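J.: fold the following for me, if possible:
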Amino acid sequence: MKAYLVGGAVRDQLLGLPVRERDWVVVGETPEAMLARGFKPVGKDFPVFLHPGTREEYALARTERKTAPGYHGFSVHAAPDVTLEDDLRRRDLTLNAMAMDAEGRLIDPYGGRQDLGARRLRHVSPAFSEDPVRILRLARFAARFAGLGFRVAEETQALARAMVAGGEVDALVPERVFAELSKALAEAQPSVFLRVLRDCGALARLFPELEALFGVPQPPRHHPEIDTGLHCLMVLDQAARLSPDPAVRFAALTHDLGKALTDPAGWPRHRGHERLGLPALARLCDRLKVPNGYRRLAEKVMRYHGHAHRALELRPGTLVDLLLRLDAFRQQDALAPFLLACEADARGRLGLEARPYPQADWLRVVHRAASSVPVADLLAAGYRGERLGQAIRAERIRQVRALARVA
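T.: Reported below is the predicted structural model:
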């Protein structure tokens, strides 16, 4: 059986990166022969099998032919006469179109190793334009390898623009778009994903709420970067430095959607943008079928990030009410992701990336103090129902007020 290590495992090995998973292509075999060797079939659309020992995936070499718009519109041909070069030609980028044989010899018919050296993301063939998912993958790989100096080849970016102009990305289903976004959010520089999409016009088609932020000015005193779209990309990268949680990063990215919806006559100020952004966030989440956990955090950050920034100035009662709206008393772990997204917002500004954010420390202290109210004592004193809620709030305010006097 002629089996070749392919794709990301070869790429990452050549880059000196950890190999997370190993995929194989088998040449010259049939599904019946694979089953006879003890391989277990797992592929739905084309023949893929699990190795009986390693459980790694082995796919029969195959070619694809475009039959309809979108990324489902393909017919697959997998047969013993399909060569390794045929299989590699259908792949998206040259750095993913290399293989190694059993002796570790590199098979590189499309210049992947040269593109690795040049730090270039380049499509293998014009067939790239047949699958709109490849635009999302291109942007995601740009984000993954930005720290190594990789850039999208001009000819590949031009091809992506032509695909967008031809309406290919309009065929993408929401679940796949969010799946690629969530993977991109996990990268070290997730903003690059959105920059690449914007450069080819796909951001306006897939994420119009984000595209609308570019060109919207902000007060230079608070936002030296001025442009709201740039600010949100900077906030996203700051969130990536502060937290590995993709929900925090999503909330950081979307927190200012309302600034595109304020009255331009009042720009660069954006009064009420927190409230105005909520319907836009709801549309984005509904369209992409964003998980509820992401959505709830994003709504809290959008509504209350301004309160967090003013935490050192707020009265005890306002602080207690803020924590109550954040559900921080009922869910003790609800405050941390909110504060991380708010800190990212404060630091996602040109020249202010390293400034401290004492508001987060203060809100943590306030939360601990307000959470220490002895509810059992109030119950023992006969408080019930609405009167109990009022008594708890009053005691929390008293605790915070005492804390403020000590501070």
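
J.: for the rest of this, base every contact and every neighbour count on C-alpha atoms.
T.: Will do.

J.: could you pull out the strands for this structure?
T.: Using DSSP state E, the strands of the chain run over 2-6, 23-27, 40-41, 48-50, 57-60, 62-66, 74-78, 99-100, 106-107, 120-121, 151-152.

J.: I'd like the structure of this one too, to check against the first:
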Amino acid sequence: MSYQTYKVGGAVRDELLGKEVKDIDWVIVGATPNLLLSEGYLQIGKDFPVFLHPKTKEEYALARTERKHGHGYSGFEVFATPDVTLEEDLLRRDLTINAMAMDEQGQIIDPYGGRQDLDNRILRHVSDAFEEDPLRVLRLARFYARFYKEGFTIAEETKTLVHKMIESGELSHLVAERIWLETHKALQEQHGIQYFIVLHELGALKVIFPALEQFFTDSNRNQLDKMFDVVSLAIEQGAAMHIIVALLLSVFEEPKDIQNFAMQYRLSIQEKVMAEKLKQWGHWFDDISQDAESWLDLLLGLDAFRKPEQLMDFLQCSEFLAEISGRKKFFLNQKECLVKVYQKLVMIDVKPLIKNVSPKEIPSVIKAKRLAVIELLIKD
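T.: All right, here's what the predicted structure looks like:
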């Protein structure tokens, strides 16, 4: 049995855009799982047949079609038989710019006008099957953020389809983990904030992130713009994801809002903790106290003596906030002082301090020593 192999999806799109191709997706038309296994491919797909190439270890999927039989992104029945055509496989994809293929001779197969939409900078759904998978709304927003700089817009008929999905309640079937996974991907894009902005414009943010939707009002616009500015700065500077997320959630006014958000979307412990610490202590640099106890409270509140990385992460978040507020120079001076205090405190040898002290008195003795060290340093 002979079969054909095609490069598909994002690799073709990015090659036509002149961008670096990072991951290549391959589709095989006209083969069976047994045939590929006999040629040394290793099957790794559970929901549908995906194989690792015996030499390159790249992923190859059998051409397939899908039939909706439930709600959400997982309610699909998959058919991957040798008679499934390339055109049928491309038809199930989300956007026309992702529904092109390239054969082994480098010829482009473009049955749904992807190349024209690429030239015209338009994000357009391939077929009405788009509305069967609510995850595609998030992918649409993510691609909008990715290609924002290139001036891509969303086709009017695709906007209409998204509105239909919202009205039907399909978006409510998205599970938290998948929402947050797509959001992570969006926050890795240079213009990641456009993901939230376009979801709001499409009317989808109120379903997906209702806690963020409330800030898209005139009365909250300054708060929202400040958050978008600092998140964009953190993305531009290559900050870690938990830093970006903490800055994103800094728009909330109450710690309980962060806790509820973290619980709803299954945030990692690191993301949740950093967001909470930033909310609790983020204003410390606004009006620095000359009371030594305030300095110690901050370090203890950040759990800096057990987890120094939390102090460093907090300082990074605070620096981004100071920069967009025009207070970076002032902040850097105070940061230097705080780090100096911290370094002196961790060098304290507690053994001589507690040598002849009862266990009950140990915490107060250590605290008194720390306060004395801080007092000396901040006066200087």
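
J.: TM-score for the pair, please.
T.: After superposition, the two chains reach a TM-score of 0.92 (TM-score structural alignment, normalised by the length of the second structure), with 377 aligned residues with a C-alpha RMSD of 2.2 Å.

J.: sorry, back to before: can you list the strands of the first structure in TSV and add distance to Ala280 of the first structure and mean neighbour count?
T.: Below are those laid out as TSV (distance: least, C-alpha to C-alpha, whole Å; neighbours: other C-alpha atoms under 10 Å):
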stretch	distance to Ala280 of the first structure	mean neighbour count
strand 2-6	42	20
strand 23-27	41	21
strand 40-41	44	18
strand 48-50	41	21
strand 57-60	41	24
strand 62-66	35	18
strand 74-78	34	16
strand 99-100	45	22
strand 106-107	48	19
strand 120-121	33	24
strand 151-152	31	19
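
J.: could you dump the ones you listed into a markdown table and include distance to Arg349 of the first structure?
T.: Putting the strands of the first structure into a markdown table (distance: least, C-alpha to C-alpha, whole Å) gives the following:
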| stretch | distance to Arg349 of the first structure |
| --- | --- |
| strand 2-6 | 41 |
| strand 23-27 | 42 |
| strand 40-41 | 51 |
| strand 48-50 | 47 |
| strand 57-60 | 45 |
| strand 62-66 | 45 |
| strand 74-78 | 45 |
| strand 99-100 | 43 |
| strand 106-107 | 45 |
| strand 120-121 | 29 |
| strand 151-152 | 24 |
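
J.: which one of those strands lies nearest to Phe193 of the first structure?
T.: Evaluated over the strands of the first structure, closeness to Phe193 of the first structure peaks at strand 151-152, with 11.2 Å, by C-alpha to C-alpha.

J.: in the second structure, what residues pair with that closest one?
T.: Aligned by TM-score structural alignment, strand 151-152 of the first structure falls on residues 153-154 of the second structure.

J.: the matching stretch vs the first structure, average distance?
T.: Its matched residues in the first structure lie on average 2.9 Å from stretch 153-154 of the second structure after superposition (mean C-alpha distance after the TM-score superposition for the first structure).

J.: so how far is that stretch from its chain's centroid?
T.: Computed by C-alpha atoms, centre = their mean, to the nearest Å, the chain-centroid distance of stretch 153-154 of the second structure equals 21 Å.

J.: now stretch 75-82 of the second structure
T.: The chain centre lies 29 Å from the centre of stretch 75-82 of the second structure; the measure is C-alpha atoms, centre = their mean.

J.: next, the distance between the ends of that stretch.
T.: Using C-alpha to C-alpha, to the nearest Å, the end-to-end distance of stretch 75-82 of the second structure comes to 23 Å.
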